[in-house]
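# below are the sequence and a predicted model; questions follow.
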Amino acid sequence: MPRDRDEEGRARSARPRDGLGRPLPYGTEGVPRAPEGVTRTPAQTLAEAQRLLDEGMPFHAHEVFEDAWKTGPAEERDLWQGLAQLAVGLTHAARGNARGGARLLRRGADRITAPSPASQGLSYGLDVDGLARWARGLADRTEGEDRVPDASVEAPRLRPE
């Protein structure tokens, strides 16, 4: 079967996906996907990712964070990659891959809290310490269980309200 490709010939899956990013059969109605390669401001990135997390779609929030690390300045890469790892860690935990989810949650927590001269002042109002506590706590809780029952219930708050 030929692979789906974009206008530049890069492989892109056109299959519909569910809220956790799992591929569905062609012809099935999936959830709308976030367009790839979108350049957003940090505030727009955080607002869109929070909306997706609140709706139980952490895989799609991961894609929004991925856009931020790919289109943003190099000094912000660790922050956005760490946030993407938190979102995809929640995705794996909700899909039933508790061990992989826990590993990604811890890796993301370590990345967003790692001190580096380039990352100082790049928090954009994020509760970085709270997110790291949330991620490590969820990793500890889910590691021995089958799955997170509802990703929207477990979704973190990116910024304090």
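Cool, got the structure.

# C-alpha only now, for contacts and for neighbours.
OK.

# I'd like to know how many residues surround Arg15.
A count of neighbours around Arg15, defined by other C-alpha atoms under 10 Å, yields 15.

# for it, list the residues it contacts.
Neighbouring residues of Arg15 by C-alpha atoms under 8 Å, 6 or more residues apart in numbering: Pro23, Leu24, Pro25, Tyr26.

# which one (most neighbours) among those?
Of all these, the highest neighbour tally under other C-alpha under 10 Å goes to Pro23, namely 15 neighbours.

# and that residue, how close does it get to Val148?
Distance of Pro23 to Val148, computed by C-alpha to C-alpha, to the nearest Å: 19 Å.

# can you list the contacts of Arg15 in JSON lines and add secondary structure?
Listed next are these as JSON lines, based on DSSP: H, G, I helix; E, B strand; the rest coil:
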{"residue": "Pro23", "secondary structure": "strand"}
{"residue": "Leu24", "secondary structure": "coil"}
{"residue": "Pro25", "secondary structure": "coil"}
{"residue": "Tyr26", "secondary structure": "coil"}
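
# ok, second structure coming up, stack it against the first:
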Amino acid sequence: MSEVPGADGRDRDAEGRARNARPRDGLGRPLPYGAEGVARQPEGVVRTPERSVAEAQALLDAGRPFHAHEVFEDAWKSGPKEERGLWKGLAQLAVGLTHAARGNATGGARLLRRGAAAVVAWADAAPGRARPYGIGVPELAAWAEDLARRVEGGEVPLDPVAAAPTLAP
């Protein structure tokens, strides 16, 4: 990947697809070209569901919810169709935490609630799956609703490490 934008102002990969090569900070915000950023999550990695949960938890614990979102997004795009709602909801929760940590109360609360509704709806629609891959769906939904209320109440920006959820209680 190039380190500077191409003639059209966008980074492109070898196949000509747009890719943003700018370095990013720990919350996924683009930094100026040449700045030192954090390592990015590789895209398109196929993991087992258990590995996805473990990697995402490690990233959340490290204060990198944007990167955890990318792990969930890989699972959502590569996993079984019937599980996409779960992974998409988890990705929305991670992005909601990202927005709240960046100081965006409106976007953070909205995505936290949307993600909570998605994971709860998925578990409700899948009998016997209240704890898919060890994920405590009821606890996670309660965490998201509580954090959304705090964010709306002005608790932004927040510390992503202190606010991170525990996926598997």
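Thanks, I have it. This one's a predicted model, so the numbers in the text were calculated from it and none came from an experiment.

# quick TM-score on the pair, please.
The TM-score (TM-score structural alignment, normalised by the length of structure 1) is 0.94; 159 aligned residues with a C-alpha RMSD of 1.4 Å.

# just the closest of the contacts of Arg15 of structure 1 to Arg12 of structure 1, please.
Proximity of the contacts of Arg15 of structure 1 to Arg12 of structure 1 (C-alpha to C-alpha) peaks at Pro23, which lies at 12.2 Å.

# His99 of structure 2 and Gly107 touch, don't they?
Yes: counting by C-alpha atoms under 8 Å, His99 of structure 2 touches Gly107, with 6.1 Å between them.

# ranges for the strands of structure 1?
Listed in chain order, the strands found in structure 1 under DSSP state E amount to none.

# need the outlier residue of it, farthest from its centre.
Among the C-alpha atoms of structure 1, the one farthest from their average position, using C-alpha atoms, centre = their mean, is that of Met1, at 29.4 Å.

# pull the contacting residues for Pro50 of structure 1.
Quick fix: residue 50 of structure 1 reads Gln, not Pro. Ala61, Arg157, Leu158.

# any idea how far Trp122 of structure 2 is from the equivalent of it over in structure 2?
Using TM-score structural alignment to pair residues, one finds that Gln50 of structure 1 aligns to Gln57 in structure 2. Here the criterion is C-alpha to C-alpha. By it, Gln57 of structure 2 lies 20 Å from Trp122 of structure 2.

# now for the aligned residue in structure 1 for Ala164 of structure 2, how many residues are close by?
Under the alignment defined by TM-score structural alignment, Ala164 of structure 2 is paired with Ala155 of structure 1. Residues lying near Ala155 of structure 1 (other C-alpha under 10 Å) number 21.

# surely Ala155 of structure 1 and Leu52 touch.
No: applying C-alpha under 8 Å, one finds Ala155 of structure 1 not in contact with Leu52, separated by 9.4 Å.

# mutual contacts of those two, please.
With C-alpha under 8 Å, 6+ apart, Ala155 of structure 1 and Leu52 have common neighbours Pro58.

# can you give me the helices in structure 2?
Remark: helices of structure 2, listed N- to C-terminal, are 49-61, 65-78, 84-102, 105-125, 137-152, 160-163; assignment by DSSP state H.
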